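Q: got a predicted model here, sequence first, then my questions.
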Amino acid sequence: MVRQGDIFMVNFNPSKGHEQKSQRPAIALSNDLVTETSNMTIVAPISSTARHYPMYHRLQTTTKIYGQVLLDQTIALDLNARGVDDRSVVEHILRQELKDIIYQYSLLFDID
């Protein structure tokens, strides 16, 4: 099972418009309890884009994946239906960076 903080490969197709497409790395953001009870996982795609948007988090602690977590493009996925399993996991980020990402993600829902 993919766990919170795991970086794994997933195919985002089908997609529409400006959504991320194709096979790419993603990070599991939702708590493991969500996955265990609903078989759904909230994930954010990772891109090697060079843009500096406020809702992009540049990975700091990863050694295998380079890029930015696109927090404005999170999606709930049924990873089993997409063929994602333990073999798809590339690595796991450090707890502090995961906390930083979750905090930054929570700002999407902040009320001014």
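A: Structure's in. What do you need?
Q: hey, let's count contacts and neighbours off CA atoms from now on
A: Will do.
Q: quick check: longest helix of this protein.
A: Secondary structure of the chain read by DSSP state H shows that its longest helix is helix 95-106.
Q: run the chain-centre distance for that helix.
A: When distances are taken as C-alpha atoms, centre = their mean, to the nearest Å, helix 95-106 is centred 11 Å away from the chain's centroid.
Q: tell me which residues of that helix are tucked away?
A: E97, L98, I101, Q104, Y105 (16 or more other C-alpha atoms under 10 Å).
Q: which element is the closest residue to the third one other than its chain neighbours on?
A: Setting aside the residues directly before and after it, I101 is nearest to H57 in space (C-alpha to C-alpha, 6 or more residues apart in numbering), at 6.8 Å. H57 is part of strand 56-58 when elements are defined by DSSP states H and E.
Q: quick check: what element follows that strand along the chain?
A: Where DSSP H and E defines the elements, the next helix or strand beyond strand 56-58 is strand 68-70.
Q: identify the residues contacting K64.
A: Residues near K64 by C-alpha atoms under 8 Å, 6 or more residues apart in numbering: V90, E91.
Q: mind checking how far it is from V90?
A: Distance from K64 to V90, counting by C-alpha to C-alpha, to the nearest Å: 7 Å.
Q: included below, for side-by-side comparison, is a second structure:
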Amino acid sequence: MTPVPELPDRGHLVWVSLDPQAGHEQAGRRPALVVSPASYNGPVGLALFCPITGQAKGYPFEVALPSGLAVSGVVLADHVKSLDWRARRAEYAGTAPDAVVDEVVRRLVLLLGSNPSEAAVPPAPIG
């Protein structure tokens, strides 16, 4: 593993610390797929990551990584996290195929809804 070149970009496979965690969240230093573009990650200092686990359970939001990559397992598209990639010591481990990245993003769109009317509406402020 090497430090992330300049900054993480969509499709990069990285090792990143997910601690602290709570409940059913993935924990520890583990591989993750970067789903946000460098054009966001650089100026903001954050990136959107989907953790990768070696324990596939057949959930609908798992996306399998092909063999032959430096990282193996399934991407958990529904565990997306926004993290400070510098503070979390992201280390570059490779790049996922475009087809994997596209499938993860497709499942995120399914989860969030493809247009605003399908997404959950936040409650009005109280007071």
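A: Here it is on my side, so go on. Fair warning: this is a prediction, and the values are worked out from it, not measured in the lab.
Q: to which residue of structure 2 is the residue nearest to I101 of structure 1 aligned?
A: H57 of structure 1 maps onto V63 in structure 2, with residues paired by TM-score structural alignment.
Q: where do the helices sit along structure 1?
A: Remark: helices assigned in structure 1 by DSSP H are 32-38, 95-106.
Q: nearest to R24 of structure 1, out of the ones you listed?
A: Closest approach to R24 of structure 1 among the helices of structure 1 (C-alpha to C-alpha): helix 95-106, 18.6 Å.
Q: so that closest one matches what in structure 2?
A: Using TM-score structural alignment, helix 95-106 of structure 1 lines up with residues 98-109 of structure 2.
Q: ok, back up a step: now the two most distant members of the buried residues of helix 95-106 of structure 1.
A: Pairwise distances across the buried residues of helix 95-106 of structure 1 (C-alpha to C-alpha) peak at 12.2 Å, for the pair E97 and Y105.
Q: columns distance to L79 of structure 1 on top of the helices of structure 1, output as TSV?
A: Putting the helices of structure 1 into TSV (distance: least, C-alpha to C-alpha, whole Å) gives the following:
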stretch	distance to L79 of structure 1
helix 32-38	9
helix 95-106	20
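Q: quick one, which of these gets closest to L77 of structure 1.
A: Closest among the helices of structure 1, using C-alpha to C-alpha: helix 32-38, at 9.7 Å.
Q: contacts for that closest one?
A: With contacts defined as C-alpha under 8 Å, 6+ apart, helix 32-38 of structure 1 is touched by R3, Q4, M40, T41.
Q: in it, what's buried?
A: Here helix 32-38 of structure 1 shows D32, T35 as buried, counting by 16+ other C-alpha under 10 Å.
Q: and that helix, how far from structure 2 on average?
A: Helix 32-38 of structure 1, aligned to structure 2 and superposed, deviates on average by 1.4 Å (mean C-alpha distance after the TM-score superposition for structure 1).
Q: what does the longest strand along structure 2 correspond to over in structure 1?
A: Assignment by DSSP state E gives strand 46-53 as the longest strand of structure 2. Mapping strand 46-53 of structure 2 onto structure 1 (TM-score structural alignment) gives residues 40-47.
Q: before we move on, what about stretch 75-89 of structure 2?
A: With TM-score structural alignment as the criterion, stretch 75-89 of structure 2 aligns to 69-83.
Q: what about that stretch, distance to the chain center?
A: 7 Å.
Q: for that stretch, list every residue counted as buried.
A: Across stretch 69-83 of structure 1, burial judged by 16+ other C-alpha under 10 Å covers V69, L70, L71, T74, I75, L77, L79.
Q: no further queries at this time; thank you.
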